[in-house]
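Trainee: coords please:
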Amino acid sequence: MAGQAAQKLLQAVRIAPEIFQLRPDYRALLLVVEGIPPGPSDDSTEALLQQAETTAKDLLSKHPVTEIPHIAAWREAYKAFGAKPQKTRNSLEALTRRVEGGLPRVNRLTDIYNAISVKHQIPLGGEDLDQYDGSPYLIRATGQEQFHTSSGGEPLVENAAPGEPVWCDGSGVTCRRWNWRQCPRTALTDQTTRVFFVLDALEPLSDDALTVAADELASLLKNLSPEVQTAQRLVTASTQSDQA
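Mentor: I've put the predicted structure just below:
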């Protein structure tokens, strides 16, 4: 079941042409992982996080965080749709800035994907597929799309800003500003077993580097249990237009 359903979901994912008009170099490597055994942080995830911290600290010793190549590319992309990158940081930059004080230790699944994001310097988001409604799609917002979040522990509904890239499902916006903030509804929890991952790339990051990161993430999750199954798809301007 996992294989067919995962492939069907991946083939149904759509990225709107205006996303590629904004950044023709944008690529999304989509990864569906099912059968993940939930668990707390452990020695293996601690080692992964420490390795990621070491890699990032080495980068930070050579460049200011804003000049690390892929982070710099994402800052430019944010400016292009009207976000202020010093105020609204993409997920990769936000995590990399936490390296000096130590990356968060959350649970086994979250620790693994945070470590891959920082180690490979790729923004990486994860959505709980059991909380998902229909097929994922990435568009530029009109300003009418609702984003359900929370503030001070209270539910809050915001509208996406006109022009910002938003990932959506049938129930609304799941992630704002490409890879900035996820809605609580589809966030990964200690009970999550099925995940839709998005690995985001801009130049100068290569397709090969993107695939290496996704393959390492899939391999680490497969090592948790023989029940784990994965499927992936790379979406680019050319592959999306082929299927439009």
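Trainee: use CA for all of it now, contacts and neighbours both
Mentor: Will do.
Trainee: who's in contact with the longest helix belonging to the chain?
Mentor: Criterion DSSP state H: the longest helix present in the chain is helix 43-60. Defining contact as Cα atoms under 8 Å, 6 or more residues apart in numbering, one finds that helix 43-60 is touched by 68, 96, 99-100, 102-103, 105, 108, 111-112, 114-116, 118-119.
Trainee: also stretch 190-210?
Mentor: Contacts of stretch 190-210 from elsewhere in the structure, counted by Cα under 8 Å, 6+ apart, are 23, 25-40, 69-70, 73-74, 107, 120, 122-130, 188, 214.
Trainee: where's the closest residue to residue 52 other than its chain neighbours, which helix or strand?
Mentor: Nearest in space to residue 52, with sequence neighbours left out and distances taken as Cα to Cα, 6 or more residues apart in numbering, is residue 119 at 4.4 Å. Assigned by DSSP states H and E, residue 119 falls within helix 108-120.
Trainee: got the angle for the helix or strand following that helix vs helix 108-120?
Mentor: Next helix or strand after helix 108-120 toward the C-terminus (DSSP H and E): strand 124-128. Orientation note: strand 124-128 sits at an angle of 160 degrees relative to helix 108-120 (axes from the mean of the first three to the mean of the last three Cα atoms, to 10 degrees).
Trainee: please provide the structure for the following sequence as well, for comparison with the first:
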Amino acid sequence: MTALTQTDLDRFLAGARITDPVMALRPDYRALLLAVDRVDAGECDAASEDLLRRAEASAAEELTSRPVTEVPHVAAWREAYRAFGAKPKKVRSSLEALMRRAASDGLPRINRLTDVYNAVSVLHQVPVGGEDLHRYQGSPVLTRAAGDEPFDTTAGGEPLIDHPEAGEAIWRDDVGVTCRRWNWRQGRRTALTTSTSAALFIFDALEPMDDDALHAAADVLVEHLGAGASARRLLPGD
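Mentor: Sure, this is the predicted structure:
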């Protein structure tokens, strides 16, 4: 695929936005968007495996002294999910789901890009999502769902076009939903694969996470991606 320029990445991020109804749910919310090109994709390797093992050890240590629901960053997301009607016992943020898996059965091994950002998510206790930038149509928007937006997913191992519930916080592009319930489940259409060459990573933050911690997590991810070019934007407010 044709390499993206720095201007391409900046233009893509310039169109990103968070709508007012989402900010009304959690005025403390910020999103750090990281767009990268010429990433080091492929199958799982020794470097990604090492990062996953470090994340698993970190989660296990964290959860020896308290349950996952009392980890401050997890608790904040449980409150945010309740704000739009989701039940945290049934629907968990990506951070909570990963920390539970990391401390018990271990993190999934999917592909190098997904494994790396999952590990960074656990190590820095921040929800992170990864999307194939070339499969995006338009720029990312975080909004509340009308309920008729298409969501490309699977059920019972078979492809399925589903729809979010009205009022859900969803990430979407011009075509449809890319991630439901803020950071609960990502769709197939924009999923990272071993052939991904450009990617978008979204870091979701609520208090007590500050902007410096967000950027620090992004720095670690960039370090492990081997990207040829990158751009980032913090929303809202810049």
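Trainee: tm score of chain vs chain?
Mentor: The TM-score (TM-score structural alignment, normalised by the length of structure 2) is 0.95; 234 aligned residues with a Cα RMSD of 1.2 Å.
Trainee: just to revisit the earlier point, and the contacts of helix 43-60 of structure 1, which are buried?
Mentor: 68, 96, 99, 103, 105, 108, 111-112, 114-116, 118-119 (16 or more other Cα atoms under 10 Å).
Trainee: so which residue is dead centre in structure 2?
Mentor: Nearest to the geometric centre of structure 2 sits residue 129, at 1.6 Å (Cα atoms, centre = their mean).
Trainee: now, the contacts of stretch 190-210 of structure 1 that are in strands?
Mentor: The members of these that map onto strands under DSSP state E are 27-34, 124-128.
Trainee: residues near the residue mapped onto residue 81 of structure 2 from structure 1, how many?
Mentor: Applying TM-score structural alignment, one finds that residue 81 of structure 2 aligns to residue 78 in structure 1. Using other Cα atoms under 10 Å, residue 78 of structure 1 has 22 neighbouring residues.
Trainee: show me what contacts residue 78 of structure 1?
Mentor: In this structure, residue 78 of structure 1 makes contact with 84-85, 177, judged by Cα under 8 Å, 6+ apart.
Trainee: which of the residues you listed lies closest to residue 134 of structure 1?
Mentor: Minimum distance to residue 134 of structure 1 across these is 20.4 Å, recorded for residue 177 (Cα to Cα).
Trainee: thought the closest one was touching residue 168?
Mentor: No - the criterion here is Cα atoms under 8 Å, and residue 177 of structure 1 misses it with residue 168 at 11.3 Å.
Trainee: which of the helices or strands spans residue 159 of structure 2?
Mentor: Per DSSP H and E: strand 158-162 holds residue 159 of structure 2.
Trainee: give me the distance between the residue nearest to residue 89 of structure 1 when sequence neighbours are not counted and residue 167 of structure 1.
Mentor: The shortest distance from residue 89 of structure 1 to any non-neighbouring residue, by Cα to Cα, 6+ apart, is to residue 180 (6.6 Å). Counting by Cα to Cα, to the nearest Å, the separation of residue 180 of structure 1 from residue 167 of structure 1 is 11 Å.
Trainee: so which of the two has more stuff around it?
Mentor: Taking other Cα under 10 Å, residue 180 of structure 1 and residue 167 do not tie; residue 167 has more neighbours (22 against 18).
Trainee: three-state assignment of the aligned residue in structure 2 for that one?
Mentor: Mapped onto structure 2 by TM-score structural alignment, residue 167 of structure 1 lines up with residue 171. Following DSSP: H, G, I helix; E, B strand; the rest coil, we place residue 171 of structure 2 in the strand state.
Trainee: again with residue 198 of structure 1
Mentor: strand.
Trainee: the one 5 residues further on now?
Mentor: Classification of residue 203 of structure 1 into helix, strand or coil gives coil, according to three-state DSSP.
Trainee: number of residues surrounding the counterpart of it in structure 2?
Mentor: Matched to structure 2 by TM-score structural alignment, residue 203 of structure 1 sits across from residue 207. Residue 207 of structure 2 has 15 neighbours, counted by other Cα under 10 Å.
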